[in-house]
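**Q** build the 3D model from these lines:
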Amino acid sequence: MSKGFKRFYKHAEASGAEGGYNVLLDGKPMMTPDGAKLTLPTRAAAAQIADEWNAQGEQIKANDLPLTRLANLAQDRMGAAREATADWLTQYAQTDVLCHRAEHPQNLTQRQAEQWDAALEWANQELGVSLSTVCGIQTANHPPESLERVRGLALELDDLRLTGLAHAAGMMTSAVLAFALIRNRYSADEAYALATLEEKFQQEQWGVDEAAAKRDAEILSELKTLQEFMNSL
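**A** Now for the predicted structure:
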């Protein structure tokens, strides 16, 4: 595993700039991979990225800079990838984890119905997205207008929020939970608990795998950071 690269600055901070806010490393604006000044819409968002850099030790580790990666991607790439990203999010809605239910045992199917149905009802009421449920490995037959609605809602977002939405959907395999996260319907803890409901049920029966537990903790931490960042925009 890479150790990262040596820290080359003493202090990071947010600073007002033309068109928004920059992140300064020892007074010099941080640049995106494409060579532009990284610009955030609010001081709070820039400050969160500065906090990531201030938290680094002697070695800078890319895995500890999730907001920097997200902001760079949004600024350098999302402008040209909006349509493709909306299509990708529509695919996550098509195969949304909330829609694919277990056939047995009954205590698992009941838990899925109780907890996942509430999330789908929120999507119906608040997003105008009505998704169907299926058991096993069947393909869900969702109303085409609902899938198109997901795509439209994604394209209504600015580049930063669209990037965040897509990242959340990927981490939870759910477009519905991604929307619920960035709209604060659920906390990161609540959203990830729903996304991993079946896995947690299996862990109750058979125990917790150490590697899986570590991965869950990392994803949950990143979801919490992402939700805070989305709220700062």
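
**Q** switch to C-alpha atoms for all contacts and neighbour counts from now on
**A** Will do.

**Q** in the chain, which residue is closest to the centre?
**A** Note on the chain: the residue nearest the mean C-alpha position is A168, at 1.8 Å, using C-alpha atoms, centre = their mean.

**Q** that residue against A178, yeah?
**A** Yes. With contacts defined as C-alpha atoms under 8 Å, A168 counts as touching A178 at a distance of 5.1 Å.

**Q** quick one: the nearest residue to L65 once chain neighbours are set aside from A45, how far?
**A** Once its chain neighbours are removed from consideration, L65 has its nearest residue in E52; the separation is 5.9 Å (C-alpha to C-alpha, 6 or more residues apart in numbering). E52 sits 11 Å away from A45, taking C-alpha to C-alpha, to the nearest Å as the criterion.

**Q** ok, these two, which is more surrounded?
**A** A45 (24 against 15; other C-alpha atoms under 10 Å).

**Q** now that one, what's its secondary structure?
**A** Under DSSP: H, G, I helix; E, B strand; the rest coil, A45 falls in the helix class.

**Q** contact partners for it?
**A** Residues in contact with A45, defined by C-alpha atoms under 8 Å, 6 or more residues apart in numbering, are F229, S232, L233.

**Q** mind running it again at 10 Å?
**A** With contact taken as C-alpha atoms under 10 Å, 6 or more residues apart in numbering, A45 is in contact with 14, 21-23, 39, 51, 67, 71, 228-233.

**Q** ok, the closest residue to V97 other than its chain neighbours - contacts?
**A** In space, and not counting its chain neighbours, V97 is closest to S174: 5.6 Å by C-alpha to C-alpha, 6+ apart. S174 is in contact with 89-99, 166, 168, 180, 191, 194-195, counting by C-alpha under 10 Å, 6+ apart.

**Q** could you also give me the structure for this next sequence, so I can compare it with the first?
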Amino acid sequence: AGAPRRGLRRLSSGGGGGGGAKGSAPQTHQTIKGRTRFYVRTGVMPAKDEAAAAVPAAAASGGGWQVTLDGRPLPTPARAPLVLPSEPLAWAIAAEWDNQSTPVGIEPSFMPLMSLASTALDQIAVDAEPTINALLPFLKTDTACFLAPPEERILRARQEEVFAPLLAWVRERYGADLAVSEDIIAKPDHPADAVAALEAAMRGMDCFELAALQCATFNCKSMVMGLAVVEHELTPEEAQRACRLEEDFNVEQWGLVEGGHDVDMAASLASLSSATTFLRLRDLGREMQ
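**A** Predicted structure coming up:
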């Protein structure tokens, strides 16, 4: 029993980086990267009252759940209670820890759901402003708001086919009528009320939703696509195809760089899938109540 306690104390001593101009940095237990697994069993338990009270977004879902390592509640990298909004999400994160038996030791990058939860609780729940302020500028360079010039007929047609429905959805869902640019240099001049509407939508999200939105937006270089992912309007595969539309078109013309394009695609899809899974498991818990 002594070894797991020492491991958990070191586990909760920080790591993973902090917030900043680029928003909320993904939080993982980087202090244990490469360490030999120091626990035997993983599990889940209902959150203790004092722990649940510290996380309103989880408490609002019915009291919250905690992951355990050898029976002890797992903390976040910042030593906060890791209280999750649903039992299915807690079990999924417990499974990430249970699968940590790689030859090189514990690998935090293999725990994307844990990373999202820790980012939500350690950073966004404490102060959502850095995340919101980092996401809003994506509208100025949003992938969905740029079209190739008319003379590039094939690419332009593909973009219109994919981007127009997304912009129509944002307009209908949020009342945000975003502008479109045909010049890669000229940023789209979005109406102020459209930007305000999307900012208000973000402020209405809890810390878990914002963490998933940040993940999807950063990957797609598009808040429009990020919102579509967290609202389940796009699947991860659809979002990846949408955000890589021009790059995939260029690959058709010039070929795939093995070890480059393919690796980027796999990493991007894994990240988008984690954001979708994170929220699906959160919602599944609500449906089970």
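
**Q** quick one: A191 of structure 1 and A175 touch, right?
**A** No. At 11.3 Å, A191 of structure 1 and A175 do not qualify as touching, with contact defined as C-alpha atoms under 10 Å.

**Q** settle it for me: which of these two has more neighbours?
**A** The residue with more neighbours, out of A191 of structure 1 and A175 and counting by other C-alpha under 10 Å, is A175; that gives 28 against 24.

**Q** so what corresponds to that one in structure 2?
**A** Taking TM-score structural alignment as the criterion, the aligned counterpart of A175 of structure 1 in structure 2 is M223.

**Q** which residue ranges of structure 1 form helices?
**A** Remark: helices of structure 1, listed N- to C-terminal, are 43-54, 66-73, 79-94, 106-122, 144-155, 159-172, 175-182, 188-195, 197-206, 210-232; assignment by DSSP state H.

**Q** contact partners of the longest one?
**A** Contacting residues not belonging to helix 210-232 of structure 1 are listed as 41-49, 64-67, 70, 160-161, 164-165, 167-168, 171-172, 178, 181-184, 186-193, 196, 199, 203 [C-alpha under 10 Å, 6+ apart].

**Q** then the fifth one?
**A** The contact list for helix 144-155 of structure 1, computed with C-alpha under 10 Å, 6+ apart, reads 82-94, 123-124, 127-131, 143, 161-163, 165-166, 175-176, 179.

**Q** that helix against structure 2, how far on average?
**A** Overlaying structure 2 shows helix 144-155 of structure 1 at a mean distance of 0.7 Å from the equivalent residues (mean C-alpha distance after the TM-score superposition for structure 1).

**Q** now the first one
**A** Per the superposition on structure 2, helix 43-54 of structure 1 and its aligned residues are separated by 1.1 Å on average (mean C-alpha distance after the TM-score superposition for structure 1).

**Q** then the second one?
**A** When structure 2 is superposed, helix 66-73 of structure 1 averages 1.4 Å from its matched positions, counting by mean C-alpha distance after the TM-score superposition for structure 1.

**Q** where does that helix end up in structure 2?
**A** On the basis of TM-score structural alignment, helix 66-73 of structure 1 is assigned to residues 112-119 in structure 2.

**Q** and for H11 of structure 1, the neighbour number?
**A** When counting by other C-alpha under 10 Å, one arrives at 14 neighbours for H11 of structure 1.

**Q** same check, this time on A193 of structure 1
**A** Other residues within reach of A193 of structure 1, judged by other C-alpha under 10 Å, total 17.

**Q** over to the one 5 residues further on?
**A** E198 of structure 1 is surrounded by 18 other residues when neighbours are defined as other C-alpha under 10 Å.

**Q** between A191 and A175 of structure 1, what contacts are shared?
**A** Counting by C-alpha under 10 Å, 6+ apart, the residues touching both A191 of structure 1 and A175 are A168, L181.

**Q** L127 of structure 1 and A175 touch, don't they?
**A** No. In terms of C-alpha under 10 Å, L127 of structure 1 does not count as a neighbour of A175; the distance is 11.3 Å.

**Q** can you tell me what L135 of structure 2 aligns to in structure 1?
**A** Taking TM-score structural alignment as the criterion, the aligned counterpart of L135 of structure 2 in structure 1 is L89.

**Q** now do R72 of structure 2
**A** In the superposition onto structure 1, R72 of structure 2 corresponds to K28 when matched by TM-score structural alignment.

**Q** about what we covered before: identify the contacts common to A168 and A178 of structure 1.
**A** Contact criterion C-alpha under 10 Å, 6+ apart; residues bridging A168 of structure 1 and A178 by contacting each: A188, A191, Y192, L223, Q227.

**Q** now the second one. Nearest residue, chain neighbours left out?
**A** When you say that, I think you mean A191 of structure 1. Beyond its immediate neighbours in the sequence, the residue positioned closest to A191 of structure 1 (C-alpha to C-alpha, 6+ apart) is L177, lying 6.0 Å away.
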